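>>> Predicted model and sequence follow; I will ask about them next.
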Amino acid sequence: MKFLVFLSAVALFGHASAFHGQMAASDYLTNEGGVYQNIYLTDYNTRSTYSGYLRGGFNGCSSSGCTLQFSETSAGGYAFYASVWRTSDGCHNIDFQGALDSHHGYCCGSLPCDFTA
């Protein structure tokens, strides 16, 4: 029984700290598809980097999450979908939806900012 409690605690700790890193965003850009931002993630644990194309930018994702695909820009080639949004209090949120063994994380204030998910 004690062993199962220990495994549960290890699983919870691993889940809570699966992603520790930074989220950043480019300035607002425009192309024939409209306004967008590039969203960048840096994983401090693995040193992996990812980027995604957010149509409408964070201004377009304030009331509900916008889904975008992140592609690894460091060696590895991993890609995943996540949902991102900014709340009215200025917090930038990301839901990894299980990718990178992570779930919801957020940071408040301007980007870039550090967070754990």
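Received the coordinates, thanks.

>>> alpha carbons only for contacts and neighbour counts from here, please
Noted.

>>> dump the residue contacts of Gln37.
25-29, 53-58 (Cα atoms under 8 Å, 6 or more residues apart in numbering).

>>> Tell me the one among those residues nearest to Thr87.
Phe58 (9.4 Å; Cα to Cα).

>>> among the contacts of Gln37, which are in strands?
Mapping the contacts of Gln37 onto strands (DSSP state E) picks out 25, 29, 53-55.

>>> which residue sits closest to Ala79 in space, ignoring its chain neighbours?
If the residues on either side of it in the chain are set aside, Ala79 comes closest to Ser71, at 4.3 Å by Cα to Cα, 6 or more residues apart in numbering.

>>> ok, and here's another one to check against it:
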Amino acid sequence: MLVLAMFKCFWRFPGGEHFTVSIRGREFLQHSGENFHFKFFQYLGSNEFYVGSTFYKNLQLNVPHELGGPGSVAGVHLELDGIDNSRRAKGFVCLERGGDYPKGVIFCAEEKAFSLIAMFDFKNN
């Protein structure tokens, strides 16, 4: 089964530099029990970025859920240039559609590093 994704990210850095990245048709999504996970790795300019996330499949829809650490309903792990910056990025996720093929938005920020807004839409093809 191929999971198609529309994944659009807006990255902003303290010096004002910013990037917009759109990706379609790549496999990002994984399922494990009551959770779904997706991972994204990208080179932007001279830097490499990694975002990994875990969410409960059945989060209440259209409600912002605060990102937390392990065991919380939603979490995001950020890395810049291979350095493990944060496993507990501050921010929120809001799902428009849950279940096995979620759709929603994530906002998160790592103090003095970067901020990210990611819109995602996973579809079963």
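That came in fine, so what should we check first? As the structure is a computational prediction, the values presented were derived from the model and not from experiment.

>>> Can you pull the TM-score for these?
Once superposed, chain against chain, the TM-score is 0.51 (TM-score structural alignment, normalised by the length of the first structure); 92 aligned residues with a Cα RMSD of 3.9 Å.

>>> Quick one: neighbours of the closest residue to Arg12 of the second structure other than its chain neighbours, just the number.
The spatially closest residue to Arg12 of the second structure, leaving aside those adjacent along the chain, is His18, at 4.3 Å (Cα to Cα, 6+ apart). Using other Cα atoms under 10 Å, His18 of the second structure has 15 other residues around it.

>>> Glu17 of the second structure now?
Look at Glu17 of the second structure: counted by other Cα under 10 Å, it has 9 neighbours.

>>> Likewise for Ser88 of the first structure?
For Ser88 of the first structure, the neighbour count with other Cα under 10 Å is 9.

>>> again, but for Ala75 of the first structure
There are 9 residues near Ala75 of the first structure, going by other Cα under 10 Å.

>>> Please name the residues that touch whatever residue of the second structure lines up with it.
Under the alignment by TM-score structural alignment, Ala75 of the first structure pairs with Gly82 in the second structure. Each residue near Gly82 of the second structure by Cα under 8 Å, 6+ apart is listed here: 48-50.

>>> Please tell me how far Gly82 of the second structure sits from Leu29 of the second structure.
21 Å (Cα to Cα, to the nearest Å).

>>> name the element the nearest residue to Phe28 of the second structure once chain neighbours are set aside belongs to?
Closest residue to Phe28 of the second structure apart from its sequence neighbours, by Cα to Cα, 6+ apart: Phe38 at 5.1 Å. In the assignment (DSSP states H and E), Phe38 of the second structure maps to strand 35-44.
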